[in-house]
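Peer 1: sequence-free structure coming up:
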């Protein structure tokens, strides 16, 4: 008797357990046991949702834990086992399927090394467009090192027939001889639960199944040597068609915005403090964006005027500015909506190098005039009562308030069309409000700020530079537009700094 393994499963909101159950029963007709690995993602707790759904499968002798599910089909006793994994993403935007303890986000090389050193198994799954170019070379470099518990993983989304096979495979076809652990990889689309088990591995029936995911990871090197891939016919046009459908009709993985109680913050900084959000600024293009932002912000801060250098970064869990202020010798405080927002600052800055506090962004727990400089980045467009946010920032500032916002006097005038471009490139981008300079100026002046200085950042939309993927190209082009004066007239996002009226 044989066992079927699917090493790449997800359970997304909207999936139907009866449809999944029908697909599972089709597989059990040919196998005495079925094993799958269900991966949580950054946006979805797939495992716990999956455990709830399995209550409606025709199973007996069910046992479940934090990392393993076991049951037997009522009809024929076929053993069904699922293990929990986590889909992580490196700074280079390469996906890792981790079975066992998950490493912190970082460069691919470091994440793989740390995961393997703590006994986890790592699968690097084929990705649409991600196994080519520089990322493809990074992946190839990892597999050139002979290490147990590191496996390539084919996906049922990759064509293995037809004209698109070689092009879409990327470096997958160049991998040295190492054992693969393949899986179906159902996508967050309606009815895609039936895509489960369309690709996998088969091998001899094991005597027993490990009791948890960590033990399963430990057994994988030996198990992989006994498995062979079970492939269907997949052609290039089907692969491309699935990606088009995903981008047009993918399931909404983020919960809808729920209005907060009037007078309290929308807590938009929680999203911008995630590693997922930070990956929008990875690579040479992201570095160019952040360097430009820091350059303009530090000039507006005029730190030479303030020897104490006390800076409050409201919603600064993104750590885009705090490192630069620390380098200048400033005393940095970050105020955020939730404790989860300190993960990146603790890792990047060191918990001992800055102060952190949480609460309502519209009601800061500081006396008036507590800080020389107060910054508000990645916040104003995502806050319903943004005028109150600016007013509160001005209250606790002794001298300067600096914020950024998307200006409608730019390519943002085509915001709805550009939002679709951003979503195609960034996948989980947030919607946002646009502003005029007059509107921002009125709010800042009402808050007691004067001498407003406007610093537009980029003439062309950031999403377009991300599509090109070259920081050098972006820098050259933006320098040209800046020389012509187009950036000052029509650039966005805009950084604006204002001084307190009492500040001289």
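Peer 2: Perfect, thanks for sending it. Remember, predicted model here, so these are calculated numbers, not experimental data.

Peer 1: Going by C-alpha atoms from here, please, whenever you check contacts or count neighbours.
Peer 2: Will do.

Peer 1: mind listing the helices for the stretch 401-504 of the chain?
Peer 2: Taking DSSP state H, counting those that start in this stretch as the test, the helices found in the stretch 401-504 of the chain are 415-426, 437-446, 462-468, 471-484, 486-490.

Peer 1: Looking at those, spot the one closest to residue 357.
Peer 2: helix 437-446 (24.6 Å; C-alpha to C-alpha).

Peer 1: structure B:
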């Protein structure tokens, strides 16, 4: 079990993360810690004392459950990693990955839900499951009813035309449901910031950036490299509840960090993803 301590300090977070089976878990965690530390050092800190990864798994992916199942009754992990161990918390949606140096990263469960409009809704900070192919308003309401935070992430070509109109309508609704938009480290440098980000900010809604790494082994270095920083207090036994309260606080200020994708890498990744989709259809 994680030792309880409450600290008001900078918190570094990546709000859109996947752990794919093609990743080496040790390399993935090493890269994330390195990225968080680099960002913290660029901001004048010696290291990232509190770092967070928000998993956003599809209905076919359950890597977070592997982490939970690896934790034994004494609160420690039986995963045989060289420099990392996993500790349980008092929540079913959070674990603490601890490095041999003493540093660590909180990893939160979450889902990536596809709506009938072919938009995505991320359900953050939850171990609950959600059904795909429902209307986006219904999906958001279900996510909120389960105590989760709904986030609509930017995706290549997904916020255009009729679907863009849907995003705009959601942002203008007077209902007081919490809603976030998500920027994506895979957005290319030549792609201007979506107009809906400005609309969201005018409505007092927050933009949570994340890396959204792709299912290629070469992408395992990206987590933690694109995200946001906030100030707050984390209860190390109930970190998901703590970060939820911080994010829902209208007075919380976010500082985004990281660089967007280069045009060449963006084009290469898009071609690779199309090949992956075709292989999946054939399978």
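Peer 2: Nice, I can see it. Computed from a prediction, not measured in an experiment: that's the story for all the values here.

Peer 1: After superposition, what's the TM-score, could you say?
Peer 2: Overlay of the two chains. TM-score (TM-score structural alignment, normalised by the length of structure 2): 0.76; 250 aligned residues with a C-alpha RMSD of 2.9 Å.

Peer 1: Pick the most deeply packed of the helices of the stretch 401-504 of structure 1.
Peer 2: A comparison of the helices of the stretch 401-504 of structure 1 by mean neighbour count, using mean count of other C-alpha atoms under 10 Å, puts helix 486-490 on top with a mean of 18.

Peer 1: State the span of structure 2 onto which it is aligned.
Peer 2: For helix 486-490 of structure 1, there is no aligned range in structure 2, judged by TM-score structural alignment.

Peer 1: all helices for structure 2, in order.
Peer 2: 25-42, 63-70, 136-145, 161-172, 195-202, 239-248, 263-282 (DSSP state H).

Peer 1: Now do the strands in the stretch 1-150 of structure 2.
Peer 2: 6-17, 50-55, 84-88, 94-99, 104-108, 110-114, 120-124, 149-153 (DSSP state E, counting those that start in this stretch).

Peer 1: Including distance to residue 160 of structure 2 and mean neighbour count, could these go into TSV?
Peer 2: Putting the strands of the stretch 1-150 of structure 2 into TSV (distance: least, C-alpha to C-alpha, whole Å; neighbours: other C-alpha atoms under 10 Å) gives the following:
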stretch	distance to residue 160 of structure 2	mean neighbour count
strand 6-17	21	21
strand 50-55	26	25
strand 84-88	41	23
strand 94-99	35	23
strand 104-108	30	23
strand 110-114	16	26
strand 120-124	14	27
strand 149-153	13	23
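
Peer 1: Kindly reformat the ones you listed as CSV containing distance to residue 183 of structure 2.
Peer 2: Below are these laid out as CSV (distance: least, C-alpha to C-alpha, whole Å):
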stretch, distance to residue 183 of structure 2
strand 6-17, 9
strand 50-55, 14
strand 84-88, 29
strand 94-99, 23
strand 104-108, 19
strand 110-114, 15
strand 120-124, 12
strand 149-153, 6
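
Peer 1: Figure out which of these is closest to residue 253 of structure 2.
Peer 2: Of these, nearest to residue 253 of structure 2 by C-alpha to C-alpha is strand 6-17, at 11.4 Å.

Peer 1: to the chain's geometric centre, what's the distance from stretch 94-111 of structure 2?
Peer 2: Offset of stretch 94-111 of structure 2 from its chain centre (C-alpha atoms, centre = their mean, to the nearest Å): 13 Å.

Peer 1: Alright, calling it a day.
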